[in-house]
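*Asks:* Below: sequence and its predicted model.
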Amino acid sequence: MGCLTSKSRRCLFVTFLIAVVLIVLIVTLHKRPSEECYAKAAVAADAKVCSTIGRDMLKRNGSAVDAAIAALLCVSVINPHSMGIGGGGVFTIYNPSTGKVETINARETAPMSASENMFGNDPKKAIPGGIITREDLKNYQPVLNEYALNFTVGKYIFHAPDAPFGGPVLALILNILKGYNISSSSVSTIQNKTLTYHRMIEAFRFADAQKSKLGDPLHENMIEIVQKMTSVSFADHIRSKIKDDIKQKSYDEQEDLDNAPDDHGTSHLSIIAEDGSAVAVTSSINNYFGSGVISRLTGIIFNDQLWDFIEPEVINEVIKNNLIKPGKRPLSSMCPTIILDKHSGQVKMVVGGAGGTNITTATAQVILNSLFFDYDLQKAVTEPRVQITLHDTNVEDNFDQRVIDGLKLKSHNIHHNASLSVVQAVVRQQDKLCAESDFRKGGYPAGY
């Protein structure tokens, strides 16, 4: 597991790769793919060649999981700044023969010699991966959850990963908003759209306050917290606090939580196979190019997932569940989601995203756009999105200025400072499967 010995060489390598990626992004961001629909199967990855490889695996009678693994390996080569086998991920898998949706938590665990105060007073000086042993690697095991977190909104049953992932957060957001009877009329006029986005932003902030309580259920007691976050009664309680004419000044325990971990080196892909099975998988090496350290022997880029644990210096009673412990997995916003039609039992939508702390809210917005606002899938994914921080709301370029003006009248602090978030989705529309890979990363789907 030898690494580059020269810090300057390592920095030069990472800087060069970042420059290449930025050039590619600048060239591709302006190319918006048209909505692609297929008769039998569809794959949406954030690189066209990887969608194609996943599709080809399906055409060779591979399973949806086979296709997902093949596409992930491809993405690790095409977009090494986003993911790789030096990182980890989470799968949500639907089996049509049993009707079961399960998740596999294949995220990284803290080394057994890790400790709560291992970073000292200046965690930025920590050496990435420096305490991992052969035994840590040998003893690593993914965690299978045979029954994914599930909740119902309208005519759809949602399945997503439980804590420490973003499933409970997504559930709370959608349960809050369903009380407003969201539909295409919610965005049919500027007045309605402004009110709807105000409610969405408020729901995002209240859910984000609860997210800070999550942690690894193998190390922390998450039962009551998750039950509360996914309950309709708690969503009703939160909704009663939202005022339609003005932004809240406080969102319960969210004070001083701007230090929550953020990550950007992430990729998501969505698949529906010919047999009706489906996979949503999100994979990450945490920050761009992970730790910035590459194995001299294998070429694998090592992750820096320890940064997803909260540092002891910023801990309060609310966020203590995400402290570093040996063998523990950190909090994550990832929420690869499979949505079933409640009446037919078929997969309606497979969706998920990348983009650090904005993953869950970006995924929620695409779901709302597609299933509730009745946008076609391309518009659902390409529509400019909002992002939240503790006190401010960031909007993407081309966000409707009339809605911005309306939100400002409700005391929202609006900035054009959104970071990159990328969503891949596949939706069943009557007898066809439509797929969309987010233009924000230059992706393109494939199918047959």
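*Replies:* Yes, it's here. Small disclaimer: the values here were computed from a predicted structure and weren't measured.
*Asks:* drop to CA atoms for contacts and neighbour counts, all remaining ones
*Replies:* Noted.
*Asks:* and the residue lying closest to residue 161 once chain neighbours are set aside, what does it touch?
*Replies:* Leaving out its chain neighbours, the residue that sits closest to residue 161 by C-alpha to C-alpha, 6 or more residues apart in numbering is residue 167, at 5.1 Å. Residue 167 makes contact with 149, 159-161, 334-335, according to C-alpha atoms under 8 Å, 6 or more residues apart in numbering.
*Asks:* quick check, nearest of the residues you listed to residue 220?
*Replies:* Looking at the contacts of residue 167 and their distance to residue 220, the nearest is residue 161, at 16.3 Å (C-alpha to C-alpha).
*Asks:* So that closest one sits against residue 144, correct?
*Replies:* No. The criterion here is C-alpha atoms under 8 Å, and residue 161 misses it with residue 144 at 10.5 Å.
*Asks:* Look at these two and report which has more neighbours.
*Replies:* Counted by other C-alpha atoms under 10 Å, residue 161 and residue 144 do not tie: residue 161 has more neighbours, with 26 against 13.
*Asks:* rewinding a little: overlap in contacts of residue 161 and residue 144?
*Replies:* residue 103.
*Asks:* part of a helix, is residue 358?
*Replies:* Yes. Counting by DSSP: H, G, I helix; E, B strand; the rest coil, residue 358 is part of a helix.
*Asks:* Next one for the comparison:
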Amino acid sequence: MILTTIRYGYYPSDEHRDRLTRPMRPLSFPADHLPTAVNLRRWMTPVEHQLDINACCANAFAGVCEYLIKRIHGVHIDVSRLFIYFNGRRMSERTGLITDQGVVQRAVALGLQKYGCCLEKTWPYVPENVNVKPSDKAFAEAREWTVVPLRIPCTIQAIETCLHNQLPVIIDIILLEEAGIAFHPNGRNSRMPNVRTGLIDRDRFHSIVIVGYDRRKRYFCARNSWGEDWGDEGYFYIPYHYLSNHRLINSADGLWTIKSILRRRNNANPTIRQLVLPNQQNRHHKIDLFLRISSINGISDETCGSDHESYAITGSSKLGRYNRAAVAVDNEECSKIGKAILLRGGKAADAAIAASLCNGVLNAHSMGIGGGCVFLIYSRKLGKAFSIVERETAPLNSNSTMFQGRENMSLIGSLAIGTPGELLAYKKAYDQFGGGVSWASLFKPTIRLCEKGFNISVALAFAIEKNKEHILNDTELRNIFVKNSTANELYKEGDLMRRPKLARTLQQIADEGVESFYQGSLSNKIVSEIQKRGGILTLNDLRQYGLDFQEAISFNLNSSLKAFTTSAPSSGPILALILNIMLGYDFQPTDLNETTTAALFYHRLTESFKFAFAKRSELADPLKINLEHSTKDLISKTYADTIRQKINDKNTFSEVYYGDNNTQSKSITGTAHISIVDEYGDAVAITSTINTYFGSMVVGEETGIIYNNQMNDFTIPEKKNYHGLSGSKNNFIEPGKRPVSSQAPLIILDSDGKVRLVIGGSGGAKIVTSVAHVTLLNLLFDKNVKEAIDQPRIHHHLSPNRITFEETFDQGVLNELKRRGHKTKCANYGGSVVQAIEWRKEQKEYWANCD
């Protein structure tokens, strides 16, 4: 659509409008490392035309609101631009006379915050109604919406940071072609309709939305409001230097974005749920789906904790820098507890136990004492690393065919429960490597949280809402997660929750030791409450639960770096194979800067994933099946060399080329990881899980323990488990056997025996590929731990034969991968969370980073 008149926004000379812009203090942004390019254009709704009225600012804010809705739900919902425009002018006019003279951004932001917004169909964009007050119906509908604008400083860095955090930026500029604005990405200019080249109305600002940047080409991608027939289908490109010229932009009003948007109806579930920064809690809003956006307000110097297991869209991770020790925990409160233990003289193992106990409460959907864990511990004094693999075991009364024809019972209910091993691992770690503080003191902070209460995190609120049906239909789950039983109101983010039953259980373990759990009075309660629900766990299962403590698997990465990981049934050997394959190539630190060389890296990485997952079916519980020969192969450089020779740099192949394993990645799981380095040079990487969200959905009526559903990790003949992973007879159910796990903690030392990297993650089958990816970026391309974690990731585990990639992954690299025969799929939701600590030799600091 081409009009005879092009409209803009407002004249900046009005004293009252200028006064409106001054009071609000802008948000500050840390000087973090950012990716080379970001583009959010694919999630924007179609570019609409503002027509012959000065409503560009309202069009910009409406576009960002629509983006947030589409980003969460994948649907385009039209927001009323005219309603937003009217209320913006209402906020800025003192006379009460609403005229079509444009409006400043801050006034529109205040109008949205005060009145909300309605749908386009309720108050349509009809220019003749530009000065007409919207209908009562429009205002009533708008009250259902809560919109929270956010002001940011007018700097290049702030724009880049905001875009990296997946938030488009609204800005007022004067459009001048001679200053370098281009209307196509290749730089070709096309004239603005009916306006001579080089001159737009120099006296008026025009609101646009910045949706992307490219540091290499030095331009921003911006969305206009003159329809899709203009520019590059409604978009154009602004050079960096243009936005540095404060004569061409409205620096007084600052830059704006939308922090969150929520639609709530009375007596009904929200139809459009909130999009919110996890560290900006709003206790009045129900959270379901959300984007992962962290560190926009910076971080404290005490913690690098963040909300756990969002498995969502890539955002900026949190970075902590420390001189003596570091704690990387995926929950802020638990990170503080780990730090407090270290400050009191505790060792890395002590801090890991205390933080894990906390995680088991604040991230109750993911882990706890009703599950199991994999401990990797490095002792600087001994110069050795050790593993404690306390995965849940199959009950003594189990058998390989017990779930045939009733596979869902391996997922939900008491039959799904394996014998928990978490507490026995804690005890061994404490006795062997801890003891800097008393055993009981490790439990005290978490007991206090259970008794006094803790605020529900975004992640736990998400898991509660996601499993609403199960929770409402189970008495014990209701007792914990339903806030108002009469109204079936679930706990939501920010609510205060208490766990008194679990507090009593933890106090008993603190006082009596883990013996109470496995042989004492607690064991009788545990068996009784599980068997009442139809489970087969017995006292003998608890009493005969064994300890798997041994030296960790070690392998040399190169002449100066040595790595440690855990043995099967964890996937440590699979991780070792991927690293050895990739480290055998001659990559250069600058290879990721160019599309061609970056694509070669990611092709080789994908091929190594496929070969590694083909070998996963050989894993099993080594206490039941001899894996000595297989493990030696998987960690040997000779075997990696053999695999590397099979990788074709120009083509990928079908599944049979890599092996006979058949796996398929599916859903979100409940897992948590902690990385810690203490002032003695010891390090711990611990990954804990109850398997899927809330495990078996069975809660002990006396103990308050949420029990695992680890039986689903075994192979049921001719069936796949919840994660879509099928295996071999090696992983069939057998009494006392531990199932294969994707857990893969890693510790890397330098030639002096000092910890170089401690890393691990959560996310089901994506743990291995994510840990490998981040580690390789750190080692091969000199990415610091924050840059490596922030980099968009890919995942492949053989079948289906396709790459899943995060939304912000480089499109040019994806195109090159497709040319090699790879199929690709964007993973809107579902991913992994990595926690890592590295020693920065140049800065003489530990850098701790949480995904």
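*Replies:* That came through, no problem. Quick caveat, the model's predicted, so the values are computed rather than measured.
*Asks:* related to what we said a few turns ago, roughly how far does the equivalent of the residue nearest to residue 161 of structure 1 over in structure 2 sit from residue 556 of structure 2?
*Replies:* Structural alignment (TM-score structural alignment) places residue 167 of structure 1 against residue 572 in structure 2. Note on residue 572 of structure 2: its distance to residue 556 of structure 2, by C-alpha to C-alpha, to the nearest Å, is 14 Å.
*Asks:* repeat for residue 465 of structure 2
*Replies:* 45 Å.
*Asks:* Report the contact partners of the closest residue to residue 836 of structure 2 other than its chain neighbours.
*Replies:* Counting by C-alpha to C-alpha, 6+ apart, residue 759 is the residue found nearest to residue 836 of structure 2 once chain neighbours are left out, at 4.2 Å. Taking C-alpha under 8 Å, 6+ apart, we find residue 759 of structure 2 in contact with 675, 685, 745-747, 771, 775, 834-837.
*Asks:* try 6 Å this time
*Replies:* Counting by C-alpha atoms under 6 Å, 6 or more residues apart in numbering, residue 759 of structure 2 makes contact with 746, 835-836.
*Asks:* Check residue 208 of structure 1 too.
*Replies:* Here residue 208 of structure 1 is in contact with no residues (criterion: C-alpha under 6 Å, 6+ apart).
*Asks:* corresponding residue for it in structure 2?
*Replies:* Under the alignment (TM-score structural alignment), residue 208 of structure 1 maps onto residue 613.
*Asks:* part of a helix, is that match?
*Replies:* Yes. The assignment for residue 613 of structure 2 is a helix, going by three-state DSSP.
*Asks:* what about it, distance to residue 619 of structure 2?
*Replies:* 10 Å.
*Asks:* same question, residue 497 of structure 2
*Replies:* In terms of C-alpha to C-alpha, residue 497 of structure 2 sits 40 Å off from residue 619 of structure 2.
*Asks:* between the two, who's got more neighbours?
*Replies:* Set side by side, residue 497 of structure 2 and residue 619 show more neighbours around residue 619, with 26 against 21, by other C-alpha under 10 Å.
*Asks:* all strands of the stretch 251-400 of structure 1, in order?
*Replies:* 265-272, 278-286, 337-341, 347-354, 386-388, 393-395 (DSSP state E, counting those that start in this stretch).
*Asks:* Map residue 97 of structure 1 across to structure 2 for me.
*Replies:* Aligned partner of residue 97 of structure 1 by TM-score structural alignment: residue 381.
*Asks:* where do the strands sit along the stretch 101-250 of structure 1?
*Replies:* Counting by DSSP E, counting those that start in this stretch, the stretch 101-250 of structure 1 has strands at residues 143-145, 149-153, 156-160.
*Asks:* Relative to structure 2, what is the average displacement of the last one?
*Replies:* Spelled out, it's strand 156-160 of structure 1. Following superposition, strand 156-160 of structure 1 is found to deviate from structure 2 by 0.6 Å on average (mean C-alpha distance after the TM-score superposition for structure 1).
*Asks:* what helices or strands is that strand leaning on?
*Replies:* strand 149-153, strand 337-341 (3 or more C-alpha pairs under 6 Å, 6 or more residues apart in numbering; DSSP states H and E).
*Asks:* Reformat those strands as TSV; add mean neighbour count and distance to residue 197 of structure 1.
*Replies:* Formatted as TSV, those follow (neighbours: other C-alpha atoms under 10 Å; distance: least, C-alpha to C-alpha, whole Å):
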stretch	mean neighbour count	distance to residue 197 of structure 1
strand 149-153	19	19
strand 337-341	26	22
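*Asks:* Can you check which of those strands gets nearest to residue 86 of structure 1?
*Replies:* Closest among those, once you apply C-alpha to C-alpha, is strand 337-341, at 23.6 Å.
*Asks:* Please name the residues that touch residue 103 of structure 1.
*Replies:* Applying C-alpha under 6 Å, 6+ apart, the residues near residue 103 of structure 1 are 91-92, 144-145, 148.
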